[in-house]
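*Asks:* take this sequence and fold it.
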Amino acid sequence: MNRREIELAPIVHVLGARPNFVKAAPVIDALAARGAEQAVVHTGQHYDERMSEIFFTELGLPEPDVNLGVGSGSHAAQTAALLTGLEQEFTSRSPALVIVYGDVNSTIAAALVAAKLQIPVAHVEAGLRSFDMTMPEEVNRRLTDQLSDLCLVTSPEAVGHLANEGVPVERAHLVGNPMIDTLLRNLDAFDTGRVRAGLGLPARYVLATLHRPANVDAPDIAAELVGHLHGVADLADVAIPVHPRGRATLLAAGLDAHPRVHVLEPLGYIDFLAAVRGAAAVVTDSGGLQEETTILGVPCLTVRPNTERPITITHGTNRLVTFEELVPEARKALEGDDPARAERRPPLWDGQAGPRIADVVMEFLGEYGAAR
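*Replies:* Now for the predicted structure:
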């Protein structure tokens, strides 16, 4: 492409799962304010309305230009469908830049296709590392960063991870966290009282979300986790919107057998964050929820041996727990004994990450076009 062609070609955002939508909204808005031509490709990796379509409505995202509808499947089958669909899409659109988000299969597939077609790639949330290669997300994020021309970083330690892996320093840009932009923009809409009444929850409850393969795929492990969740429910009601991943296994393990466990359908963004905001504590294995609770000031117990978001521990409300630690740590959180809680926010988690990303992207495209 010459410079004029780059100016006319679209910036293509590839979105596949709930966290992608939340991160993309402020970036799309900020680029639109700068007059950028854009297109949104929804891969359909999350295909349930409450897991995808509702987020476009609630977050004010433009309707996707295309939905590839890849659906679920094994990692290999899903990624293969993504590669085929995205190659066709990029070939027909000739993007000036492909922007990918997070660490899902849609992210690595889009980065790989774009790199092979010699289309520049920008990765929002680059450099996060759990150092646990048994996690599919860790594989996805490491490979995506190696393929990316722009590594858009949400927290300072991620810059060091990229440098250690040989990513040239000029590719890395500390821009802040666009997921927090979306949270702060919608803060007044998080009506805890309305959501609590609608879901039949008491004034004091714990919110849980669990979907990681290591926690929910094996029936014996899921059963052990459910037993500890029942122990938390002995302390306070537990509300758990059940992710499609692991639903059958968790229910087979007796998740709903405790009278104070409220098994819910997946919630939209506004209702979910309203429920989080009103919770006495959160139990999760999600990455993004560690960040959201940090800003909302809600004690967060992350049922994982590691986190790619350590800043939520040093600057926020998060702590890592084993199954055996879950009940005693929940008791401490419910009693208000939460030494991990901090008043300060991580650097640049200020609601302005979207505009900073747009500035980096527009400067990059100007320089890229001038060099062609």
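*Asks:* C-alpha from now on. contacts and neighbour counts both.
*Replies:* Will do.
*Asks:* residue 278 contacts residue 190, correct?
*Replies:* No. The pair residue 278 and residue 190 fails to qualify as a contact (Cα atoms under 8 Å) at a distance of 9.0 Å.
*Asks:* show me the helices in the stretch 101-250 of the chain, by range?
*Replies:* Under the criterion DSSP state H, counting those that start in this stretch, the stretch 101-250 of the chain contains helices at 105-116, 136-147, 156-164, 178-185, 192-199, 213-216, 219-233, 247-252.
*Asks:* tally of neighbours for the residue found closest to residue 154 once you drop the neighbours it is linked to in the chain?
*Replies:* The shortest distance from residue 154 to any residue that is not its chain neighbour, by Cα to Cα, 6 or more residues apart in numbering, is 4.3 Å, and that residue is residue 176. Neighbourhood size, residue 176 [other Cα atoms under 10 Å]: 26.
*Asks:* which residues touch residue 176?
*Replies:* Under the criterion of Cα atoms under 8 Å, 6 or more residues apart in numbering, the contact list for residue 176 reads 153-155, 347-350, 352-353.
*Asks:* skip the chain neighbours and tell me the closest residue to residue 356.
*Replies:* Nearest residue to residue 356 in three dimensions, chain neighbours excluded: residue 175, at 5.8 Å (Cα to Cα, 6+ apart).
*Asks:* quick check: that neighbour vs residue 166, distance?
*Replies:* Noted for residue 175: a distance of 20 Å to residue 166, by Cα to Cα, to the nearest Å.
*Asks:* more crowded one of these two?
*Replies:* In this comparison of residue 175 against residue 166, neighbours counted by other Cα under 10 Å, the higher total goes to residue 175 at 26 against 10.
*Asks:* show the contacting residues for that one.
*Replies:* 152-154, 348, 353, 356-357.
*Asks:* residue ranges for the strands of the protein, please.
*Replies:* In chain order, the chain shows strands spanning 11-15, 38-42, 66-67, 97-101, 121-126, 150-153, 172-174, 205-209, 237-241, 261-264, 281-284, 300-302, 318-320, with DSSP state E as the criterion.
*Asks:* on that earlier part again, just among the contacts of residue 175, which is most surrounded?
*Replies:* Highest neighbour count within these, by other Cα under 10 Å: residue 152, with 29 neighbours.
*Asks:* leaving aside the residues next to it on the chain, what's closest to residue 334?
*Replies:* residue 280 (6.2 Å).
*Asks:* ok, the one you found to residue 219 distance?
*Replies:* With distances taken as Cα to Cα, residue 280 is found 29 Å from residue 219.
*Asks:* give me the more crowded residue out of those two.
*Replies:* Relative neighbour count places residue 280 above the other of residue 280 and residue 219, with 20 against 16, counting by other Cα under 10 Å.
*Asks:* tell me how far that one lies from residue 138.
*Replies:* In this structure, residue 280 and residue 138 are separated by 30 Å, where distance is defined by Cα to Cα.
*Asks:* same check on residue 265?
*Replies:* When distances are taken as Cα to Cα, residue 265 and residue 138 turn out to be 28 Å apart.
*Asks:* which one's more surrounded, the two?
*Replies:* Under the criterion of other Cα under 10 Å, the comparison of residue 265 against residue 138 puts residue 138 first, with 19 against 12.
*Asks:* want to put them side by side, so please do this one too:
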Amino acid sequence: MKITIVAGARPNFIKIAPIIKAIEKKQNEGAKLSYRLVHTGQHYDKNLSDTFFEELNIPHPNANLEVKSGSQSVQTAAIMIAFEEELLQNPCDLVLVVGDVNSTMACAIVAKKLNIKVTHVEAGIRSGDMTMPEEINRIVTDSITDYFFTTSTWAGENLLKYGAEPSAIHFVGNVMIDTLYQNLDRISAPSFWNKFDLEAGNYIVLTLHRPANVDEEKSLVNLLAGIDKMVGDKKIIFPIHPRTKAILGEQNLNLKNILFVEPQGYLNFMYLIKNSFAVITDSGGISEETTVLGIPCFTMRNNTERPETQNIGTNTLVGTSIENLKKVFGEFLANGPRKAGIPELWDGKASERIIAVLLTK
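*Replies:* Alright, predicted model coming up:
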């Protein structure tokens, strides 16, 4: 079986790393299995792409489509054009896509139109928010997928509602957690650790990138000012996304606790998360990692496509208003973290299960 694996953005790189390791393990055991890795170039900042290949020991991509940025339609179209040429020149039996970025949807469409089977890793998750480009990417991708690999039984139930064949749905666990477990003994403090006098538990990690939180400059500044004031004497480490940085520009925000840093590589970022007091974010993936690491997480969104992180894990959905965040965070400071656990099959073996299933197809 020849598999083409697609990666386009930071979360994709983290998800494909253990899948590649699982393939190579089976190859060493004599399985007739090969892969070709295609990087679409959707994330092209070195701190958002190249670093992850180096740190996670992912082989250099066989092809980089170098599509870079653009509007949703421009970027999706560019990926489709380039990926079609890639598949025509390098035929395969299966295209494996992960997550919910534009590359995921675009490459799935191209593969199906070339009559190539599609595997979707992290299939079936839904936020119910059609204003999110990712939600559209999920729905479209799952509508044409042949083999679904899910992180939860809830995701499988979503797929059944959409008409997926039960025999095509495989609950395997979470590949993001595979990567976390495989690298926990390699995580390391970032270069600014001593400069900022950071210690375990004396700082909060902040990440913001979703349009609802960062696209309007005034509301973003008000949000940051509110977060800055509510944390007491805790430092706030804010690895600022290039898009968010551009919106803020060069203005002096006069913030007491928030420390702006460059986007971090995986090993440094996981060290920051693991040793933090808490995390404030609008990312879905980070809430999965905090759940496994036992770190309180406050997600600034009105919905989540990962309800297991809220129902079982450490994640609390707080909406997008600073007032509600202050209320919920205040309750956390007063009462301490709530009891939480780790979802079923988030045990570091999801990738092995995926490859074992594919070898039966």
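*Asks:* any chance of the strands of the first structure in TSV, with distance to residue 55 of the first structure too?
*Replies:* Formatted as TSV, these follow (distance: least, Cα to Cα, whole Å):
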stretch	distance to residue 55 of the first structure
strand 11-15	11
strand 38-42	12
strand 66-67	14
strand 97-101	15
strand 121-126	18
strand 150-153	23
strand 172-174	26
strand 205-209	18
strand 237-241	16
strand 261-264	18
strand 281-284	21
strand 300-302	24
strand 318-320	25
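*Asks:* nearest to residue 342 of the first structure, of those strands?
*Replies:* In terms of Cα to Cα, the element of the strands of the first structure nearest to residue 342 of the first structure is strand 318-320, at 9.7 Å.
*Asks:* please compute how far the closest one lies from its chain's middle.
*Replies:* 17 Å (Cα atoms, centre = their mean, to the nearest Å).
*Asks:* would you check the span in the second structure matched by it?
*Replies:* Mapping strand 318-320 of the first structure onto the second structure (TM-score structural alignment) gives residues 315-317.
*Asks:* doesn't residue 83 make contact with residue 113 of the first structure?
*Replies:* Yes. Using Cα under 8 Å, residue 113 of the first structure makes contact with residue 83 at a distance of 6.4 Å.
*Asks:* between the two, tell me which one has more neighbours.
*Replies:* Set side by side, residue 113 of the first structure and residue 83 show unequal neighbour counts under other Cα under 10 Å, the larger going to residue 113 at 23 against 20.
*Asks:* what lines up with the more buried one in the second structure?
*Replies:* Aligned against the second structure - with TM-score structural alignment as the criterion - residue 113 of the first structure pairs with residue 110.
*Asks:* quick revisit: can you list the helices of the stretch 101-250 of the first structure in a markdown table and add distance to residue 284 of the first structure?
*Replies:* Putting these into a markdown table (distance: least, Cα to Cα, whole Å) gives the following:
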| stretch | distance to residue 284 of the first structure |
| --- | --- |
| helix 105-116 | 21 |
| helix 136-147 | 16 |
| helix 156-164 | 22 |
| helix 178-185 | 17 |
| helix 192-199 | 19 |
| helix 213-216 | 10 |
| helix 219-233 | 11 |
| helix 247-252 | 14 |
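*Asks:* residue 19 of the first structure: which of these is closest?
*Replies:* With respect to residue 19 of the first structure, and counting by Cα to Cα, the nearest of those is helix 178-185 at 7.8 Å.
*Asks:* list the helices and strands the closest one packs on?
*Replies:* For helix 178-185 of the first structure, the helices and strands in contact under the criterion 3 or more Cα pairs under 8 Å, 6 or more residues apart in numbering; DSSP states H and E are helix 18-33, helix 288-296, helix 353-371.
*Asks:* next one: the counterpart of residue 157 of the first structure in the second structure from residue 343 of the second structure, what distance?
*Replies:* Taking TM-score structural alignment, residue 157 of the first structure has residue 154 as its aligned residue in the second structure. When distances are taken as Cα to Cα, residue 154 of the second structure and residue 343 of the second structure turn out to be 11 Å apart.
*Asks:* overlap of the contact sets of those two?
*Replies:* With contacts defined as Cα under 8 Å, 6+ apart, no residue is shared by residue 154 of the second structure and residue 343.
*Asks:* count of residues packed around the equivalent of residue 338 of the first structure over in the second structure?
*Replies:* Aligned against the second structure by TM-score structural alignment, residue 338 of the first structure finds its counterpart in residue 337. For residue 337 of the second structure, the neighbour count with other Cα under 10 Å is 15.
*Asks:* identify the residues contacting residue 337 of the second structure.
*Replies:* The neighbours of residue 337 of the second structure, taking Cα under 8 Å, 6+ apart as the test, are 296, 314.
*Asks:* swap in 7 Å and give it another go.
*Replies:* With contacts taken as Cα atoms under 7 Å, 6 or more residues apart in numbering, residue 337 of the second structure has the following neighbours: residue 296.
*Asks:* what does residue 139 of the second structure correspond to in the first structure?
*Replies:* Pairing criterion TM-score structural alignment: the partner of residue 139 of the second structure within the first structure is identified as residue 142.
*Asks:* also residue 69 of the second structure?
*Replies:* Mapped onto the first structure by TM-score structural alignment, residue 69 of the second structure lines up with residue 72.
*Asks:* what's the mean distance for the match of strand 318-320 of the first structure versus the first structure?
*Replies:* Superposing on the first structure places stretch 315-317 of the second structure at an average distance of 0.4 Å from its equivalents, by mean Cα distance after the TM-score superposition for the first structure.
*Asks:* what residues of that stretch count as buried?
*Replies:* By neighbour count, with 16 or more other Cα atoms under 10 Å as the criterion, the buried positions of stretch 315-317 of the second structure are 315-317.
*Asks:* give me the contact list for it.
*Replies:* Judged by Cα under 7 Å, 6+ apart, the contacts made with stretch 315-317 of the second structure from elsewhere in the structure are 287, 291, 296-302, 309-310.
*Asks:* before we move on, what about stretch 101-112 of the first structure?
*Replies:* Applying Cα under 7 Å, 6+ apart, the external contacts of stretch 101-112 of the first structure come out as 14-16, 20, 43, 79, 82-83, 86, 100, 121, 123-125, 137, 140-141, 143-144, 147.
*Asks:* what subset of those is buried?
*Replies:* Of all those considered here, the ones buried according to neighbour count by 16+ other Cα under 10 Å are 14-16, 20, 43, 79, 82-83, 86, 100, 121, 123-125, 137, 140-141, 144, 147.
*Asks:* buried deepest among the helices of the stretch 101-250 of the first structure, which one?
*Replies:* Comparing the helices of the stretch 101-250 of the first structure by mean neighbour count (mean count of other Cα atoms under 10 Å), helix 105-116 comes out on top with a mean of 24.
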